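Undergrad: Sharing a sequence plus its predicted fold:
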Amino acid sequence: MLRLALVLLVCSFVTAQTNLVPNGDFERDENGDGVPDFWMTAGAPHVKQQLARDVGRDGKGFSGRLVCNEFGNGTPASHAMICQVGTIGVQRGRWYRLSFWAKAEGIRTGIVRVALVNTRIWSDVGLQDFFAPTSQWQRYEFLFQATSDLLAKESRLQIWFNSTGTLWLDDVELVEIPALSPRRLPQIPPEGVVNLLPNSSFECGTAGWGSYAPDLRWWMGNVFQLIGELDEKTSVHGEFSLKVSLSEPNLPTFYFDWFDPVRQPVRSLITAHHGWIAVNLGQPYTFSAFMKADRPNVVGVLFVRQSDGRSLSRNFTLTTDWHRYSFTFTPQADFIWVGAGLDLNASKMSAATVWLDALQLERGSQASEYKPRLPVEVMASTDAMGNIFVVERGHPTLPVKLYAFADGTRDTGQRTREVTATISVRDFFDDEVLRQTVRLTVPVGGGIVRTVNLPVGKFGFYRVQVTTSEKANFCLPIRCAIIKPYRAKDSRWGMNHAYPWQFLLRLAHRAGILWWRDWSVQWRTVQPKPDAKFNFGETDFQIDRVVKEGGNCLVLFPFPSADWSSSGDPTQIEKVQPVAYRRQVMLLACKPKDEQAFARYIAESVRHYRNRVTAYHIFNEPLYTFYSLPASLGHTLDDYLRLLRIAYKTIKSEQPSAIVVGGIGIWADNRWTREFVEAGGLQFVDVLDLHLYSGGSPEGLCEPLRKLWERMKQRKEARPIWLTELGCYADDDPPIEPLRNFFGDAATRSAFHPSERRASEWLVKLATLFFANGGEKIFLHAGTCGEINGVDTGSVFFEYGGAPRKMLVAVATMANLIPIEAKFERSQELSDGVIVHWFRFGKRQVGVAWSTDGKVHQIALPSGVSALDIMGNPIEGRKVAVSETPIYLTQ
């Protein structure tokens, strides 16, 4: 039996490692035609491409070479593609790894895409990604879980790009792998401690704690900061407890503008720790906490969040006295976090306050006597919201608070304990710019707080890490930003969807991000029935909360119809759209039965908002998506132009000064954009709308933008361009690994960058070229937020609590240096491989320069010209090194 088991195990392993790609090494060419067997090209006839074998990557054997020397982006099939058709089958739920070696030359954007597609329904089965090959051979790897069964005869493995250029591939391999178990981050070290929770009695302030609302079950986010305050008037252990209050009508409220506008007060609130704890499956753990309430019969909650998304909880009826409550459970996932709080719904109350203290998570089936995690704990935080400091000038410092607490339950006979904290500060470039040690004398049974002013001396992004000699001391790095104030009421920067929480709007505004593209003013929302009066009560909440904070709303009319006014046929929609919620959207996306009713909807909306709103956007991504007037249901460009004309004239009649934004909402090189311009669509807009999700070369991406801008000027119809959706994502502190497999959809993943520095540099370069070619405003996608310890990469600028990502500081710097009134003047070649793009406002000129050839160039600054780094700090000397990282020149 043992031998049989071993044989089966070996066979299973071998089967799992079988390469599913025939002739993945390109060695076979049975008919000698020079084309590798099983491989072929695919694309529109006007794309001139050729597939052949070339020398292998190590100088031996063969590789595959795809050459495209003529390209035109006219149809969805406009691509240069190497593929295999009818060869690869996968099974739903199983994990696979695709790997290959590649190099490239002359691909305009630098981006090559890869997918495994079901040709029966033309949909990917879990693999849809991209890579950026260089001129040198490199290995690329993609992990994916099949989302559906795929028969080999219905498959296409495809690797493609959208320009002229040459791509080489070798050793293409697709193998089944064991189920991928994602790794959660950051992890709290569980070794050598009884109580697994850091700062468990809040003696180190609120460092390491946040909040979570179990009743907020929205994909777009959860509570994103700690809701609660320290209370030194009552405690069980030490001097402090945490006071958490919920009270109508002032409950924390979560907002969002898609699909049904969300306005949900928080009635159940959990105080939760940052970080995941690795647990042993099948073994019991006990979570306990001391709690009391401001009145009898308040329901307290002990809560466990598991890494597989499931939650465990237990409710307790609290009293007005301190009592300890415990919950023993057996984890069903590899990682957990825990929290305690209150539930107004379960309490059947409109208001309540609870106090929390001495929380303990431990191995075993019962609670032991409470003890802090360590004899001495050291934590750090700042007093600034989001750790973002707004400083006018000078040599800024970072004021960081160090907290230290010495446990008094461990009798050592000592009155004080000594601990040395090491503070390391790294900047935008990940260079350590400061390191210092602080010696702390901590009274046993008590704590101290010391503010350390870190003399960083420059503006920008900083990461502050505090460590001690105790490896189990868990102190998260502090993301900080020092930025200059942004005082203008208008800016070049915005977000698609306003963040759900007001404090995030305020932080964004400080960075010069002032515009918010709002989706809430849908026909179905403001007029749910044909005979109903228009009612903007719900949409007012969404618009007014932005305006109240000093923001500007771009009001999007996302759909042409309401449910009752749509000309759509549900039967036909079901044939072309298999996803249920998208079918609901597609009904609204169809053209209205009554165009006069459509005009009334637009008129009533503008009439209502004209004193608060200056810009309106007509439909999201018409024709090529399911959002509005989908071509898949027979809609045409003429349909869009007709409704756009009606909306434009209606808006102007109600608000002549209003800005009307329109267009197809895709990038400049797409045929829909070209056809919109050539059909005269610009006469019915004040601003042309574009969208972009790509991590490709900014120079390659903006070449078609330049041509579009020139064409608009040739037609004497030049309109400012707004990029109302731009994807740009990175996370240097991923909450899960591998992040790419658990973040976003294919579009957002195509705009994912390997680091926040790379994303920031890309964004500054893309924005510079966009503003130099007719661009006026950029809206990043999207104003979402995650949950504590969850994926929040899609929020672009913020980590939990409003802590900044590097992209925020890069945008804040650019917003001040190239304000809305700046006009593009010229591009100047400083040397071979270095170009500066100059903008002028008043008597001042600001340029953005970087190396376009990947080399570092030493450039002598002209007289009167100064240089600033990407964070806005002066660069010393009259010679500056110009690399791929953009710098600013001022004169």
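TA: Okay, I see it.

Undergrad: rest of the way, CA atoms for contacts and neighbours
TA: Will do.

Undergrad: Hmm, residue 134 is touching residue 103, no?
TA: Yes: between residue 134 and residue 103 there is a contact under Cα atoms under 8 Å: 5.4 Å.

Undergrad: So those two - more neighbours on which side?
TA: Each of residue 134 and residue 103 has its neighbours counted (other Cα atoms under 10 Å); residue 103 has more, 19 against 16.

Undergrad: tell me the contacts of that one?
TA: Applying Cα atoms under 8 Å, 6 or more residues apart in numbering to residue 103 gives the contacts 133-138, 167-169.

Undergrad: Secondary structure and distance to residue 880 added to those, as JSON lines?
TA: Converted to JSON lines, the contacts of residue 103 look like this (DSSP: H, G, I helix; E, B strand; the rest coil; distance: Cα to Cα, whole Å):
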{"residue": "133", "secondary structure": "coil", "distance to residue 880": "29"}
{"residue": "134", "secondary structure": "coil", "distance to residue 880": "27"}
{"residue": "135", "secondary structure": "coil", "distance to residue 880": "28"}
{"residue": "136", "secondary structure": "coil", "distance to residue 880": "29"}
{"residue": "137", "secondary structure": "coil", "distance to residue 880": "32"}
{"residue": "138", "secondary structure": "strand", "distance to residue 880": "32"}
{"residue": "167", "secondary structure": "strand", "distance to residue 880": "35"}
{"residue": "168", "secondary structure": "strand", "distance to residue 880": "37"}
{"residue": "169", "secondary structure": "strand", "distance to residue 880": "39"}
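
Undergrad: putting a second one here so we can go through both:
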Amino acid sequence: MRHGKSRGDWRSPLVSVLVSMALVLAAGGAARGGGVGENLLPAGGFAKDVDGDGLADGWHFSGDEGVRVRFSLDPGQHGPCQRIECTDFRRVSPSSHVLVWTPAPSLREGSAYELSFSARSQGLTQTPVNVSLLQTEPTWTPVGLLRTFVPPAAWRRYRFRFEATKTTGEDARLQFWFLGTGVLWLEDLRIVELEPTPARFTETVPEAGGRNLVPNSSFELGTIGWGSFAPIDAWGGNLNTLVGMQDPRVAAVHRSSLRVTLRVEALPVHFADFWDRGRLLLWTPLRQVFAANRGWLAVRPGEAYTLSAYLRADVPGLVARLQVRESEWTAQEAAVEVGTEWRRYSFTCRPGAAQVFVCIGPDLVASNLTEATLWIDAVQFEAGGAPTAYEPRAVVEVGLRPAGGVPIFSLGEPAGFEVVAFNASREPRDVAVRCRLSDFRDQESEITRILRASPEATVTAPLELDSSRREFYRITLAADGAAVVSSRPWRAAVLDNYIADDSLYGINHAYPWPQLLALSRQAGILWVRDWSLKWQTVESEPGRFDFGETDAVIGAAARQGMRILGLLAFPSSNWSSSAPADVQPQEGPEIARRMVYMPRSLEEFARYV
């Protein structure tokens, strides 16, 4: 049954979802024809229904004969709201959806906006609702907004910030849709422009009011707030784990330090199976691995800041690096030679960006060593041209860590986190910790824990999660009487433990880090399309076969239980290609320019295969 002012020819919401997934984040903004804060959406108030069909003026319906819907304007919280009820839903075509739309205001590419509205539902608590902005001419094109939400039974206000990816005209539309039966109410829709704001990283360390900006700087909270960084051109993320561990027996201050050990025979290895500048393969044992604080620290560009730390090595002459990084590629640093006794090292810099993070760690390359251990303690990053006496970021700090180390839990098994607090003072402190949980349906709850921290001591408390059903959680930490380590919510999942030895799911190129491969295996992603058998890789010169690094790349994934689909990715190597002489490899993906041509000899190709 078709019902409404017009139905249009909307081309599958799923296509829009897939095409515009990468365009959803961002912030900042302006729009033609309106000032900052002015509602740019004329039909967002659902004020009138002149023709009496139940759908507010300015709104339209799209669906096919598999969908039966009815509309009405109902009283809302603060005025009229639109009621959209689907009484029968059968999927008979790509247009089988409950979709309402209204013309969107003009948007300007690169400007930022906020869409806000109130929503509630009945019978849709298991059905996601989608909202997007599209331009329909000359082709259906997402313009920066695509979000999914699951409205609860009670009214809830939603706010979605987005950046327009192109300038739109009269053919732009704002649309809501869902697939299934139930009732959706919408009230008070607004699109407003936002004041332009500079780009900022969002995973930040909250300011705590002290001189030292570094969280958990003496590692009394274990390794909460710390990861590792290596100076590599990495894909798949930089390390994605901490190389190091808390040492509760060795410390320069308080009771703990961070111990980082590197051994040539057991170094972390970054690998990629597609391209490396000369040989199309990348297998890089990491001999420079630095501890790095998680989260960006706010600084004033151009002013002096000093990074300091107490360091100690197990062998004399170990070179360590202290870095202040503005990005993965930009850093200011100092190299220091560390002895076997605790000593404080420092260097001063003037950051060129408003956000930085700090790194400290051993350098086996500069040290000309095959094995070394570095202990790190009392890290301090502060404004000024010289180090001052060490002090923690706050008298009491609090953080979260997942039980078992990874926030992915098996269905029916114990699941949860630990709340950890450290009191650096000489007096006992009570800390009220609030953990706000938001599940997959955006249903929120809060758990409070009161921790009594003894003087100069660490205290922990459990935070249990419901593991009786599959679920996804966001967990945000707040505290009275303490500073939290990070503003970043933890994300956790309760999943079935995948035990089969085969799967329909896989990835193109294996993750370079074993912990990510293990998590993929746990989630049921078992297959890897591997590119390391390329002709140029295994036979870089005629008759000279070398499978050493290919075996290493394939073995890294196979050891984690992954199944390998080996690809003979290109028909030629550089030397066997029929490409013209002026077609030569270049940096990046263009390194394969000669290899995409047919081989000059099928006999040579047969020998390779």
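TA: Thanks, I have it. Only a predicted model underlies this, so the values are computations on that prediction, with no experimental measurement involved.

Undergrad: Now, of the contacts of residue 103 of the first structure, which are buried?
TA: For the contacts of residue 103 of the first structure, a burial check counting by 16 or more other Cα atoms under 10 Å picks out 133-134, 137, 167-169.

Undergrad: how far out from the middle of the chain is stretch 312-325 of the second structure?
TA: Stretch 312-325 of the second structure sits 30 Å away from the centroid of its parent chain (Cα atoms, centre = their mean, to the nearest Å).

Undergrad: related to what we said a few turns ago, could I get the contacts of residue 103 of the first structure as JSON lines with distance to residue 360 of the first structure?
TA: JSON lines is the format used below for the contacts of residue 103 of the first structure (distance: Cα to Cα, whole Å):
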{"residue": "133", "distance to residue 360 of the first structure": "50"}
{"residue": "134", "distance to residue 360 of the first structure": "52"}
{"residue": "135", "distance to residue 360 of the first structure": "55"}
{"residue": "136", "distance to residue 360 of the first structure": "53"}
{"residue": "137", "distance to residue 360 of the first structure": "52"}
{"residue": "138", "distance to residue 360 of the first structure": "48"}
{"residue": "167", "distance to residue 360 of the first structure": "57"}
{"residue": "168", "distance to residue 360 of the first structure": "57"}
{"residue": "169", "distance to residue 360 of the first structure": "54"}
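
Undergrad: Show me which of those is closest to residue 245 of the first structure.
TA: Among these, residue 133 lies closest to residue 245 of the first structure (Cα to Cα), at 53.6 Å.

Undergrad: What sits closest to that closest one if chain neighbours are left out?
TA: Distances taken as Cα to Cα, 6 or more residues apart in numbering put residue 103 closest to residue 133 of the first structure, at 5.1 Å, once the chain neighbours are dropped.

Undergrad: and the helix or strand encompassing that neighbour, how far from the second structure on average?
TA: Secondary structure from DSSP states H and E places residue 103 of the first structure in strand 95-105. When the second structure is superposed, strand 95-105 of the first structure averages 3.8 Å from its matched positions, counting by mean Cα distance after the TM-score superposition for the first structure.

Undergrad: Could you point out the helix or strand that follows that strand?
TA: Using DSSP H and E, the next helix or strand after strand 95-105 of the first structure towards the C-terminus is strand 112-118.

Undergrad: Can you give the distance of that next one from its chain's centre?
TA: Here the centre of strand 112-118 of the first structure is set off from its chain's centre by 23 Å, with Cα atoms, centre = their mean.

Undergrad: Quick check: it compared with the second structure, mean distance?
TA: Mean deviation of strand 112-118 of the first structure relative to the second structure after superposition (mean Cα distance after the TM-score superposition for the first structure): 3.4 Å.

Undergrad: Can you tell me what sits against that strand?
TA: The contact list for strand 112-118 of the first structure (Cα under 8 Å, 6+ apart) reads 123-133, 150, 154-161.

Undergrad: Weed out the non-buried ones from these.
TA: Buried subset of the contacts of strand 112-118 of the first structure (neighbour count, 16+ other Cα under 10 Å): 124-133, 150, 154-161.

Undergrad: Out of these, name the ones that lie in strands.
TA: Residues of those located in strands (DSSP state E): 124-131, 155-161.

Undergrad: what's the first-to-last distance across stretch 232-245 of the second structure?
TA: One end of stretch 232-245 of the second structure to the other measures 22 Å (Cα to Cα, to the nearest Å).

Undergrad: swap in stretch 158-170 of the first structure?
TA: One end of stretch 158-170 of the first structure sits 14 Å from the other (Cα to Cα).

Undergrad: starting at the chain centroid, how far to that stretch?
TA: 28 Å.

Undergrad: cool, stretch 249-269 of the second structure as well?
TA: 27 Å.

Undergrad: contact partners of it?
TA: By Cα under 8 Å, 6+ apart, stretch 249-269 of the second structure touches 218-220, 223, 243-248, 283-287, 291, 310, 342, 361-362, 364, 370-378, 456, 512-513.
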